[in-house]
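K.L.:
A predicted structure for the sequence below; I have some questions about it.
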Amino acid sequence: MVFRQLFDPTSSTYTYLLGDSASGEALLIDPVFEHERRDLALLRELGLQLVATLDTHVHADHVTAAWLLKQRCGSRIMLAAAAGAAGADRALQHGDRVAFGSRHLEVRATPGHTNGCVSYVLDDQRMAFTGDALLIRGCGRTDFQQGSPSRLYHSVREQILSLPEACLLYPGHDYRGLTVTSVAEERRYNPRLGGDVNEGDFSGYMKNLGLPHPRLMDIAVPANLRCGEPEDPGAGAGEPDWAPLTCTFSGIWEIQPNALYDCVAGGAGSAIQIVDVREPDEFNDALGHIQGARLMPLSQLAQQAAELATDRPIVAVCRSGARSAQATVLLQKQGLKQVANLAGGMLRWRAEALPVEGGAV
């Protein structure tokens, strides 16, 4: 099984990717709207197909990417029926199973933080994803969205801490940099729900937290009740349209050699600034260089970036694509927005038998 834990630093939200290696099918738990591009790039790089997004509840601190991912790759939207959200493809009930290839997650209702909270337990009970019901040495608050200390106490004790002691627990958030805990740890060390804490102790603790409401609550909750669909779905797409580009998991826009050649051969290339960031001796070595490329070694690029036109797209080129990836980041920091990396660099360009100036035949 493929497993990745991803993080949104703005809301301290964890997103989880689970994939079945044999079938290539994958799930995303609690995807964040702003990271849709990152998540799709990771799926593509791992060779996985997203079949569904699962939210643990209606979030108050970020907007889910469920709707956006459905538009991009046709994944199904799933969350608890009790959440009352519009637009879900499957309204989950306690005891349901969500399959991905030969694996599945079991749905366990764990209300209390909100009325529609669920936790997802892997088929072999080695992992569980607890959303905000149970955090590492803590739990979600219970003072809004139908929150209830009593319900949360029983949810955690009966549905999560009843799992095998070795079961790893992955929370929806962490604000201290912690990533994972276990049933055994939380039974023993959770100050709110572990040890000899009873329902009265827990309720008294939760009713006196005195926390301010989440800053984005008035935006996030209505959006998440629509499964993340914007009020104006056509606004703000923000995808580059000057060439066929893909975004890598590291956030770098890339253009494939044949796509760049098609742009150049078709005449569109006259608008594209090709910037070769190798050293001068490499520019005319055996690999040669792309016709019309401008030599700007990476070591001098920051000083020379002002010479580039700001209204024309840029493709950065190097030997393998590594230095030019760094160059795209540098150019963006210099205020140039339409920047892409030539995937695979001159090695790929030559491997695909595309024309060069200079170089060995």
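P.N.:
Alright, I've got the coordinates. As the structure is a prediction and not an experimental result, all values here were calculated from the model. Residues are numbered from 1 along each chain as shown.

K.L.:
going forward, measure contacts between C-alpha atoms and count neighbours the same way
P.N.:
Will do.

K.L.:
which of the three states applies to residue 5?
P.N.:
strand (DSSP: H, G, I helix; E, B strand; the rest coil).

K.L.:
is it in contact with residue 18, as I believe?
P.N.:
No: checked against Cα atoms under 8 Å, the pair residue 5 and residue 18 is beyond contact range at 9.1 Å.

K.L.:
who has more neighbours, these two?
P.N.:
residue 18 (22 against 14; other Cα atoms under 10 Å).

K.L.:
helix, strand or coil for the more buried one?
P.N.:
Here residue 18 takes the strand state, with states given by three-state DSSP.

K.L.:
and the closest residue to it other than its chain neighbours, how far is that from residue 100?
P.N.:
In space, and not counting its chain neighbours, residue 18 is closest to residue 3: 4.8 Å by Cα to Cα, 6 or more residues apart in numbering. Distance of residue 3 to residue 100, given as Cα to Cα, to the nearest Å: 13 Å.

K.L.:
comparison target, given below:
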Amino acid sequence: MLIFRQLFDAPSSTYTYLLGDALSGDALLIDPVFEQVRRDAALLHELRLSLRWTLETHVHADHVTGAWLLRQRTGSRIALSCRSGAHGADRLLEHGDRIAFGGRHLKVRATPGHTNGCLTYVLDDQSMAFTGDCLLIRGCGRTDFQQGDAGTMYRSVHEQIFSLPGRCLLYPAHDYRGLTVTSVDEERNWNPRIGGDSSADDFAGYMKNLGLPHPKQIDVAVPANLNCGRPAEGLVGAGDPTWAPLTFTFGGIWEIQPHVLEEAGARVQVIDVRQPDEFDGSLGHIGGAKLIPLDQLAARSGEIDKARPVVAVCRSGARSAQAVVLLQRAGFGEVANLAGGMLRWRAEGCPVEGGAA
């Protein structure tokens, strides 16, 4: 079974695509974004997938790729076009190459025109293709910088994308209107730039008169992406929390495991957000925990020391996850959720005060 997820980075309007083979657990990411690496790694962990490859559709001008950082974190390999001019990749791809992940694979089609190194990745059964900036939903990538050429793009789209089966779903690298997917038939018929009866000359005239502003991040993104997203020394950005070994969830919450919290002891503050009858009920509570019910937390956050890490606790970890969000909004920087709550705390034999035997 194919595992497929479409992920979005709002600041750059970039789509990242996760494809995994459920049988083997092998996966790949297309067009990862540097600032979203923590999110992507969390999703891979929760789906129990091993990242084998990160693939670039081209050298991006609007964001920095997460390929290098993912390689550091997961041991994945980096692949992009041999015509990209990039350094540091593990594999430089040519037209016709295959990238395997478990029992599935993507076929590489060279689709230059936006840049010389643009690639489209086609799933083995031709049910979906990932077109990068070559073909967008009712649009296409620009051709006015980075080796762009309207005639080349016209040929790429018609020869390499429109030649796919009409039912083939097309997934672009960007969309600025909230659209998520299209198909070969749709774009052949309805793309106002390059579909219908548009000729190469019609398309060139359209592209010549777009009048778009220069990409805001181009001076930062292109040099970094020519190095596969490896940042300059000292510019890696904020790392993971250091006060305890934490796990970041795809839901966006830092979690601490029961045994880690037990070992942390008095170094952290435990805030129990259950109701008083639960705090003194059958599950008991963690020694030293301070009871502040969730519906009182925003008003009483001043009772909590911002200079010390905070762990929020509830019965199952659901209410305390919301408590983490509320505390972060209140300015707490070092805050985590107890994974599994008191149910898991007791199940793992951690000490409690009160509660049933």
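P.N.:
Arrived safely, thanks for sending. Not measured: the values here are computed from a predicted model.

K.L.:
coming back round to it: count of neighbours near the residue nearest to residue 18 of the first structure?
P.N.:
Number of residues near residue 3 of the first structure (other Cα under 10 Å) recorded here: 12.

K.L.:
just residue 214 of the first structure next, same as before
P.N.:
Per other Cα under 10 Å, the neighbour tally for residue 214 of the first structure reads 13.

K.L.:
with residue 300 of the second structure instead?
P.N.:
Neighbour number of residue 300 of the second structure under other Cα under 10 Å is 12.

K.L.:
for it, which residues are in contact?
P.N.:
residue 292 (Cα atoms under 8 Å, 6 or more residues apart in numbering).

K.L.:
residue nearest the centroid of the second structure?
P.N.:
residue 40 (4.0 Å; Cα atoms, centre = their mean).

K.L.:
now it: closest residue in space that isn't a chain neighbour?
P.N.:
Leaving out its chain neighbours, the residue that sits closest to residue 40 of the second structure by Cα to Cα, 6+ apart is residue 250, at 7.6 Å.

K.L.:
and for residue 334 of the first structure?
P.N.:
Nearest residue to residue 334 of the first structure, sequence neighbours excluded (Cα to Cα, 6+ apart): residue 305, at 7.2 Å.

K.L.:
surely the one you found is in contact with residue 332?
P.N.:
No: under the criterion of Cα under 8 Å, residue 305 of the first structure is not in contact with residue 332, lying 10.0 Å apart.

K.L.:
of those two, give the one with the bigger neighbour count.
P.N.:
Between residue 305 of the first structure and residue 332, counting by other Cα under 10 Å, residue 305 is the more crowded of the two (17 against 14).

K.L.:
what's stretch 315-327 of the first structure aligned against in the second structure?
P.N.:
Aligned by TM-score structural alignment, stretch 315-327 of the first structure falls on residues 311-323 of the second structure.

K.L.:
what about that stretch, how long is it end to end?
P.N.:
End-to-end distance (Cα to Cα), stretch 311-323 of the second structure: 9 Å.

K.L.:
now do stretch 151-159 of the first structure
P.N.:
Its start and end residues considered, stretch 151-159 of the first structure measures 11 Å (Cα to Cα).

K.L.:
what residues of that stretch count as buried?
P.N.:
151, 152, 153, 154, 155, 156, 157, 159 (16 or more other Cα atoms under 10 Å).

K.L.:
name the nearest residue to the second one, ignoring sequence neighbours.
P.N.:
Among residues not flanking residue 152 of the first structure along the chain, residue 112 sits closest, at 3.8 Å (Cα to Cα, 6+ apart).
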